[in-house]
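>>> Sequence first, predicted model second:
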Amino acid sequence: MSGDWSVLRSSSLAPPTSPVAQLPTNTSQYHPLSDWEAPSFTRAAQFRVGATLVLFVFAACSNLALLASVWRGRRLASHLRPLMLSLASADLMMTFVVMPLDAVWNVTVQWYGGDVLCKLLCFLKLFAMHASAFILVVISLDRQYAILHPLDALSAHHRNRRMLLLAWSLSLLLASPQLFIFRAVRVEGVEFTQCATHGSFSRRWQETVYNMFHFTTLYVVPLLVMSCCYSRILLHIHQQHLRDKAGESYLRRSGTDIIPKARMKTLKMTVVIVLSFIVCWTPYYLLGIWYWFQPDMLHITPEYVHHALFVFGNLNTCCDPVIYGFYTPSFRADVAACCRWTASGADTSPRSPDRLSIGRGPHSGDHESEPAANNQAGD
């Protein structure tokens, strides 16, 4: 997907949230625009802007806190740190590129940024969306390796770096067509300019194929890969449980009782992450598919539905740090210590958030210091 689906059709000169003001579907023919009405900043769009600003503040604070905690923390396993740093970075790209662009574009209604900025921001928008999805795929693959092949941990660091490089490279490659199909288009006869794909596709089916391709890479493929990984994890845990019941619990060596608990915590966290991705983005993509094959649906469904589903999809950016923090005591300790430090002012005490997260006593109930649970966010 090249961003908000309601602006993808080559015949549309409306901003992402204003599906009104259409030009003819056949881009090779142009009819008079005497009856054409420019889109406006509707009440539904105002709700979308307000909700987006709230999500922006929360997502920026939470993901920056996650980024700082993972960067400074010494408790997270070395092979997991690049994964969490990449996840936070991808979410921050969504936060600082997609959300502000969407809000400002809704307020201005038309495009004032010129042709170069139109191409660049549409490219960055799709790049951020691909990166966010692909990083979740990399994390899922890492979790599968960690649980199904726990003795292969030594190669995890190099394997994860290669997968992350591939994820970021694919995101860059798949978003690059945005630089060529989007342009600032001026409506003849009226003072209205829009950043759209108008004129980039000679036939509507070509644009539909383009949109369906990005729908597959943004949603279908990541969902299938993650579902496959977590299905194998569930099957492995189930088989392990059956062996344990049969008296073959060969993994329960001395001092390793924490392993099943850590794996169960990992399983719960990864399942919640997948569910948040599915729940947040599925309605938005389904509505997009409906639009691509039945454009008249824009006149059937209320405008606030389009706005609400896009906002709900962006909620996924806020979910990742919340889920990570819920299953990672050290992150919660870092956030709590940072809040205390902020409330008390510039404290010269050596108890920095980083030291708090690694200096908790043996009776504090936090067992992350044990090797078997060194990565409660997923070993």
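Okay, I see it. Quick caveat, the model's predicted, so the values are computed rather than measured.
>>> okay, CA-based contacts and neighbour counts for the rest of this
Will do.
>>> distance between the strand or helix carrying Arg161 and the chain's centre?
Per DSSP states H and E, Arg161 falls inside helix 156-175. Helix 156-175 sits 16 Å away from the centroid of its parent chain (Cα atoms, centre = their mean, to the nearest Å).
>>> With stretch 259-268 instead?
24 Å.
>>> Give me the buried positions along it.
Across stretch 259-268, burial judged by 16 or more other Cα atoms under 10 Å covers 259-260, 262-267.
>>> What of stretch 330-343?
In terms of neighbour count (16+ other Cα under 10 Å), stretch 330-343 has its buried residues at 330-335, 337-338, 341.
>>> need the contact list for Glu207.
Neighbouring residues of Glu207 by Cα atoms under 8 Å, 6 or more residues apart in numbering: 8-10, 201.
>>> swap that for Trp281, sorry
Neighbour list for Trp281: 312-313, 316 [criterion: Cα under 8 Å, 6+ apart].
>>> mind running it again at 7 Å?
Gly313 (Cα atoms under 7 Å, 6 or more residues apart in numbering).
>>> try Thr197
8-10, 181-183.
>>> hang on, the earlier thing: now, which of the buried residues of stretch 330-343 sits nearest Ser249?
Ser330 (30.4 Å; Cα to Cα).
>>> Quickly note the distance from the closest one to Arg74.
10 Å (Cα to Cα, to the nearest Å).
>>> same check, this time on Tyr285
39 Å.
>>> what about the helices in the stretch 1-150 of the chain?
43-72, 81-93, 99-108, 114-148 (DSSP state H, counting those that start in this stretch).
>>> Nearest to Trp205, out of these?
Nearest to Trp205, of these and by Cα to Cα, is helix 114-148 at 20.7 Å.
>>> what helices or strands is the following helix or strand past the helix holding Arg161 leaning on?
Next along the chain after helix 156-175, taking DSSP H and E as the criterion, comes helix 178-181. If contacts are counted by 3 or more Cα pairs under 7 Å, 6 or more residues apart in numbering; DSSP states H and E, helix 178-181 sits against helix 114-148.
>>> buried sites along the helix it packs on?
115, 117-147.
>>> okay, now the one to match up with it:
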Amino acid sequence: MDIPFEDLARLLANMSGSEGRELLESISMQRYRLSRPVIGLIVLAYSLVFLLCVIGNILVLIVVIRTPRTRTITNYFILNLTISDLLVGIFCVPFTLVNHIFTENQFGDGLCKFTPLIQGVAIGASVFTLTAIALDRHRLIIHPTERKLTVKEAFGIITAIWIFSLTIMIPQVFIRRDEVIMILGHGMHICGEFWPSVEAKQIYSGFLFVLCYMGPLLLNACLYVKIGLTLWYKKPVVKTPMAAADAKKKRRVVKMLIMIVSHFALSWLPLYTCWMLDDFNALSVSHSETMHDYVYPAAHWLAFTNSVVNPIVYGYFNNHLRENFKNVISMKTVNNSTMNKTRETL
């Protein structure tokens, strides 16, 4: 979905002779899509995101695994979110960076299919996990007398999330491929989406936009508005210090989750906008070229920062998690007394 050169070729065919030939020559003769200063800037930006994403999410995994008493249902979902963020950092950031630098595909047909599939599955797992957390919080806070999820049920939901995410992204394997396109007698390896029809492409793109972005965000917004109104305005039946502390902890958790969902919405919005403009042919050839060369690198980078911010948010909203971060970084062993005190959920 990220570099639909077949659409560009189709549009080029409809351009005037001199204009089309000038652009074709520019594409076919350039090895790099961007100037060297711009390449240096995006390499630095993407490298920073890659390092922070991998280090931050590995720290979250280590900290939660090393503190058994934090293994609550919410934490299992957040661990799942951390794994999806880690996949984005490892499999998406480096390959996307290379694709934005070079004019031709550098990775062959296998990675042309595999990388967008992993990215799509990771994104789907993230947004569906956020929705599962919102639904779980809603049930615990709005209907506190209902039975809580068991660990087995939580793992069942997590497994279903990954299977469903993989299922809806499978078409990427069949419509993406590396093809050699002849431009002015020069063969170029292009990794792109090759749909049987424009309508099929638009239907699938609209389906993913609603299912993986707009739909879950609207549902999450409704759930958290209801949760927020309940926590902030509903008075406890019995006023005790313990009840007040519990309410404060719930508010803190909800604030953290709202921040995570809000950042997901804002960081991925530019990239989804680019995809929609591309897939529904809303841009001219010159505007499309500008968007692919300059807007897409920035939009992808902003989307990937979502996988960096989540661990930071976890640490900010959880004092014990922050302390354990320090212990892991300094390579100190967490003593038993600290572990016994680490009872808060994320």
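Everything's here; your move. Note that the coordinates shown come from a computational prediction; the quantities given were computed from them, not determined experimentally.
>>> After superposition, what's the TM-score here?
Remark: TM-score between the superposed chains equals 0.85 [TM-score structural alignment, normalised by the length of the second structure]; 330 aligned residues with a Cα RMSD of 2.7 Å.
>>> to the chain's geometric centre, what's the distance from the helix or strand hosting Ser286 of the second structure?
Assigned by DSSP H and E, Ser286 of the second structure falls within helix 285-290. Here helix 285-290 of the second structure shows a centroid-to-chain-centroid distance of 26 Å under the convention Cα atoms, centre = their mean.
>>> got it, and stretch 6-19 of the second structure?
With Cα atoms, centre = their mean, you get 33 Å for stretch 6-19 of the second structure.
>>> do the same with stretch 308-326 of the second structure
19 Å.
>>> Please apply the same query to stretch 326-335 of the second structure.
29 Å.
>>> Centroid-nearest residue for the first structure?
Nearest residue to the geometric centre of the first structure (Cα atoms, centre = their mean): Ser132, 3.9 Å.
>>> can you pull the buried residues of the helix holding Ser286 of the second structure?
285, 288.
>>> Could you find the closest non-adjacent residue to Ser267 of the second structure?
Closest residue to Ser267 of the second structure apart from its sequence neighbours, by Cα to Cα, 6 or more residues apart in numbering: Ala303 at 4.7 Å.
>>> The equivalent of the one you found over in the first structure: what's it in contact with?
Mapped onto the first structure by TM-score structural alignment, Ala303 of the second structure lines up with Gly313. By Cα under 7 Å, 6+ apart, the contact list for Gly313 of the first structure reads 280-281, 284.
>>> Can you lay out the residues you listed as a markdown table showing distance to Leu224 of the first structure and secondary structure?
Output for these, formatted as a markdown table (distance: Cα to Cα, whole Å; DSSP: H, G, I helix; E, B strand; the rest coil):
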| residue | distance to Leu224 of the first structure | secondary structure |
| --- | --- | --- |
| Cys280 | 16 | helix |
| Trp281 | 14 | helix |
| Tyr284 | 18 | helix |
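>>> and of those residues, the nearest to Ala196 of the first structure?
Tyr284 (19.7 Å).
>>> Now which residue in the second structure aligns to that closest one?
Match for Tyr284 of the first structure (TM-score structural alignment): Leu271.
>>> Can you get me a residue count around the aligned residue in the second structure for Ile237 of the first structure?
Using TM-score structural alignment, the partner of Ile237 of the first structure in the second structure is Leu231. Look at Leu231 of the second structure: counted by other Cα atoms under 10 Å, it has 18 neighbours.
>>> Not counting residues beside it along the chain, what's closest to Leu231 of the second structure?
Arg251 (6.7 Å).
>>> again, but for Gly206 of the second structure
Met276 (7.8 Å).
>>> What is the neighbour count of the match of Tyr284 of the first structure?
Neighbours of Leu271 of the second structure (other Cα under 10 Å): 21.
>>> thinking again about what came up before, the residue nearest to the centre of the first structure maps to what in the second structure?
Using TM-score structural alignment, the equivalent of Ser132 of the first structure in the second structure is Ser126.
>>> so who does its match touch?
81, 84.
>>> For Ser307 of the second structure, see how far away it is.
In terms of Cα to Cα, Ser126 of the second structure sits 10 Å off from Ser307 of the second structure.
>>> and what of Thr333 of the second structure?
27 Å.
>>> more crowded one of the two?
The residue with more neighbours, out of Thr333 of the second structure and Ser307, is Ser307; 30 against 10, by other Cα under 10 Å.
>>> Leu67 of the first structure maps to what in the second structure?
So, by TM-score structural alignment, Leu67 of the first structure is matched to Leu61.
>>> for His79 of the first structure, same thing?
His79 of the first structure maps onto Ile73 in the second structure, by TM-score structural alignment.
>>> do the same with Thr256 of the first structure
By TM-score structural alignment, Thr256 of the first structure lines up with Ala243.
>>> secondary structure element for its match?
Going by DSSP H and E, Ala243 of the second structure is part of helix 241-279.
>>> still on that earlier bit, next, the match of Ile237 of the first structure: secondary structure please.
helix (DSSP: H, G, I helix; E, B strand; the rest coil).
>>> Tell me the spacing between it and Tyr224 of the second structure.
In terms of Cα to Cα, Leu231 of the second structure sits 10 Å off from Tyr224 of the second structure.
>>> now do Lys341 of the second structure
29 Å.
>>> after superposition, how close is the helix holding Ala243 of the second structure to the first structure?
Superposed on the first structure, helix 241-279 of the second structure shows a mean distance to its aligned partners of 1.9 Å (mean Cα distance after the TM-score superposition for the first structure).
>>> of Lys341 and Tyr224 of the second structure, who's got more company?
For Lys341 of the second structure versus Tyr224, the count of surrounding residues by other Cα under 10 Å is larger for Tyr224: 20 against 11.
>>> Unless I misread the structure, the more buried one falls within a helix.
Yes - counting by three-state DSSP, Tyr224 of the second structure is found in a helix.
>>> what about Met188 of the second structure, which SS state?
Here Met188 of the second structure is recorded as strand under three-state DSSP.
>>> Distance check, whatever residue of the first structure lines up with it against Leu101 of the first structure.
By TM-score structural alignment, Met188 of the second structure lines up with Phe192 in the first structure. Phe192 of the first structure sits 18 Å away from Leu101 of the first structure, going by Cα to Cα.
>>> The two: which has the busier surroundings?
Ranked by neighbour count (other Cα under 10 Å), Phe192 of the first structure and Leu101 place Phe192 first, with 17 against 14.
>>> I'd guessed that one sits against Arg186; true?
Yes - the pair Phe192 of the first structure / Arg186 is scored as a contact, 5.9 Å apart, by Cα atoms under 7 Å.
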